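*Asks:* after the sequence you'll find the predicted model.
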Amino acid sequence: MEEREKKWIKDRFRRYYMSHELRPDAVEEREFGYGDWEKKIEARHLAFENAEKLNNFLREMAPLYVSRSTAYYERPGAQPMGNKGWKGSDLVFDLDAEMDVFDRAVFEKVRGDAIRLIEEFLVPEFGVEKKKISLVFSGNRGFHVHVFDERFRMLGREERREIASYLSGIGLDYRNFFTEDSNKKILGPKPDEGGYRGRFARMVIGVLEKEPQRISKIFNEESERRRFIEGIKEGVWSKTRMPNVVERLSEVAKGLPVKSINVDVGVTQDTSKLIRLPGSLHGSTGLIVLPVKDYCMEIEDAIAFEKEGVKVRLKERVDVRIGEGVKGEGGDVVDVPEYLGLYLLLKNKAVLV
């Protein structure tokens, strides 16, 4: 990237921080880090006495990436890590998906997984109050779920790893939910059970009611479908003419875990992890790291800049559908809104004209 393009980008980032006040929780107990062109975290062990000093730093430096610790410390600026005086860490999940440029379908899938993590696991199974959970768009390819519940704050790495492994289904085999009694009855989970057993029973019933052919064409028959559902509610899974009952349910079982957190189990277990600061800009997109209210969010909500136009030359074929969107071939010169110009430059898809 040319120096004039770097300057153009940094000027926009500085303009954003000059006009926005970030007010993160427990500023004085958090460690901060930032990065620019070389690495997302070029420096860490930064500490600020209050939000005002943090904001002054952001306005002066206008970093591309800003992160803060999930941990609380007595001396957040101390080095090495052992001297900080660890006071516990928030429980955090990083749900991510692979996409070269923004893909609305993938975005919605990850957002749905984040909501499912909260609604199906954290609230009913872990007993976390919703007011102690924050859902945050990462600014790029996914979402962060922050749990501010003191019951989890002092958990160590191993306990956090177990939670993430459980949620992502590591070691999960739905076939272990079933046994066969002396009368050849297949006994299995009921929908009112907790954990993965109950979740699996409810999922199967849901498929039977909405897409019965996914399991077997035999369930297109109302009577057969009703008989099987009633059996599941009783915990008897052999009330059907369908052979190989347990094996035929393998496709449904694939939807049990929250797949999006598989690759980031390490984020959850790392008690000294630095994670993107809510309200900051993401240096790979120019979009806001945005807290999400009531699960409602469109990608356009994270746009930080006005629609002032800028001319760029595309380096390759692109089709980016954010806001007004841009579509073109390599070599095309296009006039795009400022936020799309930033996005294309930061994604290395275009150059300034």
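*Replies:* Good, I have the coordinates. Numbering: from 1, shown residues only.
*Asks:* CA only for contacts and neighbour counts going forward, please
*Replies:* OK.
*Asks:* Pro337 against Val312, yeah?
*Replies:* No - applying C-alpha atoms under 8 Å, one finds Pro337 not in contact with Val312, separated by 10.3 Å.
*Asks:* mind checking which of those two has more residues around it?
*Replies:* Neighbour totals were compared for Pro337 and Val312, and Val312 leads with 22 against 19 (other C-alpha atoms under 10 Å).
*Asks:* how close does the more buried one sit to Ser284?
*Replies:* Computed with C-alpha to C-alpha, to the nearest Å, the distance linking Val312 and Ser284 is 17 Å.
*Asks:* one more: Tyr73?
*Replies:* Applying C-alpha to C-alpha to Tyr73 and Ser284 gives a distance of 29 Å.
*Asks:* where exactly do the strands run in the stretch 151-300 of the chain?
*Replies:* 179-180, 186-187, 274-276, 290-292 (DSSP state E, counting those that start in this stretch).
*Asks:* what does the first one contact?
*Replies:* Put plainly, it is strand 179-180. With contact meaning C-alpha atoms under 8 Å, 6 or more residues apart in numbering, strand 179-180 is reached by 186-188.
*Asks:* most neighbours of all those residues, which one?
*Replies:* When neighbours are counted by other C-alpha under 10 Å, Gly188 leads the contacts of strand 179-180 with 26 neighbours.
*Asks:* OK, contacts around it?
*Replies:* So Gly188 contacts 177-179, 232, 235-237 (C-alpha under 8 Å, 6+ apart).
*Asks:* which residue sits closest to it, ignoring its sequence neighbours?
*Replies:* Using C-alpha to C-alpha, 6 or more residues apart in numbering and skipping residues adjacent in sequence, the residue nearest Gly188 is Phe178, 4.6 Å away.
*Asks:* any idea how far the one you found is from Val333?
*Replies:* In terms of C-alpha to C-alpha, Phe178 sits 61 Å off from Val333.
*Asks:* Tyr339: how many residues sit nearby?
*Replies:* By other C-alpha under 10 Å, 23 other residues sit near Tyr339.
*Asks:* included below, for side-by-side comparison, is a second structure:
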Amino acid sequence: MTEFMAGDLGIPRENIHVYFSGNNGFHFHVSDDSYRPLDSQARSDLVGYLAGVGLLAESVGVRRAPGGDLAFVKFPRSGLGAGWRKKVADRLKIDATSTVRLTNIVREKGGYAQFKAELDRTTREMGVRIDPQVTTDVHRVFRMPGTLNSKSGLAKVKVADIDSFDPFVDACLLGDTKVKIKLKTHAKARLKGVNYNLSKETAELPAHAAAYFVCKGLAVAN
């Protein structure tokens, strides 16, 4: 996501702040006032771009020939050196001199329509999984960092390195004070490096673990 925002949209990396949402997914905050005026439609356009939706076959040089599903290759004058054009070109191992190779690829796919369908599947696969409702809603109030998510008991926290971030360690902000809970069903999880495999009717757990099981609907406070 950061690579898309910085590389494709030109947002300075220092203006991109990543937070774990406290449950499923991450929030990407952009601290740049020039983006504040974006309305729902503009945000929807960004969602489509980031998700890889709606890329035209013509944008990477494949054009429908008149009178059928045949295709011919004519690369755009601006080349294939940036954005989705570059991503697709790298995936297909082509450049602006690869007219014959791209023509053969289109023929192997079965023609213009089949190539376009394959291109759509490819870009969606390469794109970012993003919640369009959250992103396009200009009235949504986002959770404050440090607050707990009621669906998990985990906190919204800033992420320094998304690759090494572990929400079941780094987002367990409640302490180790013991709390008694009553189990509704067998439950298990790994939190802060400890494996919990709960089968008895009641248990006494650290607060962060008790909150997790209660918020997940697997237990109630005893």
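*Replies:* Noted; the coordinates are in hand. Computed from a prediction, not measured in an experiment: that's the story for all the values here.
*Asks:* returning to what we had before: what's the closest of the contacts of Gly188 of structure 1 to Leu290 of structure 1?
*Replies:* Using C-alpha to C-alpha, Phe177 is the member of these that sits closest to Leu290 of structure 1, with 39.6 Å.
*Asks:* just checking, the closest one touches Glu193?
*Replies:* No - using C-alpha under 8 Å, Phe177 of structure 1 is not in contact with Glu193; the gap is 11.6 Å.
*Asks:* tell me the helix or strand right after the helix or strand hosting Phe107 of structure 1.
*Replies:* According to DSSP states H and E, Phe107 of structure 1 maps onto helix 104-116. Sequence order places strand 133-137 as the next helix or strand after helix 104-116 of structure 1, per DSSP H and E.
*Asks:* pull the residues that contact the helix or strand following that next one.
*Replies:* As assigned by DSSP H and E, the chain's next helix or strand after strand 133-137 of structure 1 is strand 142-147. Strand 142-147 of structure 1 is contacted from outside by 90-97, 107, 110-111, 114, 128, 132-138, using C-alpha under 8 Å, 6+ apart.
*Asks:* excluding its backbone neighbours, what's nearest the equivalent of Ser21 of structure 2 over in structure 1?
*Replies:* Here Ser21 of structure 2 is matched to Ser138 in structure 1, going by TM-score structural alignment. Among residues not flanking Ser138 of structure 1 along the chain, Val289 sits closest, at 5.0 Å (C-alpha to C-alpha, 6+ apart).
*Asks:* so what does that neighbour match up with in structure 2?
*Replies:* Aligned counterpart of Val289 of structure 1 in structure 2: Lys156 (TM-score structural alignment).
*Asks:* so who does that match touch?
*Replies:* By C-alpha under 8 Å, 6+ apart, the residues touching Lys156 of structure 2 are 19-22, 143-149, 171.
*Asks:* I'd like the distance between the residue nearest to the spatial centre of structure 2 and Met1 of structure 2.
*Replies:* Central residue of structure 2 (C-alpha atoms, centre = their mean): Arg129, 3.5 Å from the mean position. As judged by C-alpha to C-alpha, Arg129 of structure 2 and Met1 of structure 2 stand 9 Å apart.
*Asks:* do Leu119 of structure 2 as well
*Replies:* Distance from Leu119 of structure 2 to Met1 of structure 2, by C-alpha to C-alpha: 20 Å.
*Asks:* so what touches the top helix by length along structure 2?
*Replies:* Counting residues, the longest helix found in structure 2 (DSSP state H) is helix 112-126. Contacts of helix 112-126 of structure 2 with the rest of the structure, by C-alpha under 8 Å, 6+ apart, involve 51-57, 62-64, 69-71, 88, 106, 109.
*Asks:* and that helix, what's buried?
*Replies:* By neighbour count on 16 or more other C-alpha atoms under 10 Å, the buried set for helix 112-126 of structure 2 is 112-113, 115-116, 119-120, 123-124, 126.
*Asks:* repeat for stretch 145-152 of structure 2
*Replies:* Of the residues in stretch 145-152 of structure 2, 148-149, 151-152 count as buried by neighbour count, 16+ other C-alpha under 10 Å.
*Asks:* what's the span of it, first residue to last?
*Replies:* Using C-alpha to C-alpha, the end-to-end distance of stretch 145-152 of structure 2 comes to 15 Å.
*Asks:* with stretch 344-353 of structure 1 instead?
*Replies:* Note: stretch 344-353 of structure 1 ends 13 Å apart using C-alpha to C-alpha.
*Asks:* could you do stretch 303-320 of structure 1 as well?
*Replies:* Length of stretch 303-320 of structure 1, first residue to last, C-alpha to C-alpha: 14 Å.
*Asks:* tell me how far Gly309 of structure 1 lies from Ile303 of structure 1.
*Replies:* Using C-alpha to C-alpha, Gly309 of structure 1 is found at 14 Å from Ile303 of structure 1.
*Asks:* which one's more surrounded, the two?
*Replies:* Of the pair Gly309 of structure 1 and Ile303, Ile303 is the one with more neighbours under other C-alpha under 10 Å, namely 22 against 14.
*Asks:* residue contacts, that one?
*Replies:* Going by C-alpha under 8 Å, 6+ apart, the list of residues near Ile303 of structure 1 reads 286-288, 339.
*Asks:* if we go to 10 Å?
*Replies:* By C-alpha atoms under 10 Å, 6 or more residues apart in numbering, the contact set of Ile303 of structure 1 is 139, 281, 285-290, 322-323, 338-340.
*Asks:* ok, which pair from the residues you listed is furthest apart?
*Replies:* Between any two of these, the greatest separation by C-alpha to C-alpha is 18.8 Å, found for Leu290 and Glu338.
*Asks:* who has more neighbours, the two?
*Replies:* Set Leu290 of structure 1 next to Glu338 and count neighbours by other C-alpha under 10 Å: Leu290 wins out with 24 against 20.
*Asks:* how much space separates the nearest residue to the more buried one once chain neighbours are set aside from Ile299 of structure 1?
*Replies:* In space, and not counting its chain neighbours, Leu290 of structure 1 is closest to Phe137: 5.0 Å by C-alpha to C-alpha, 6+ apart. Separation of Phe137 of structure 1 from Ile299 of structure 1 (C-alpha to C-alpha): 9 Å.
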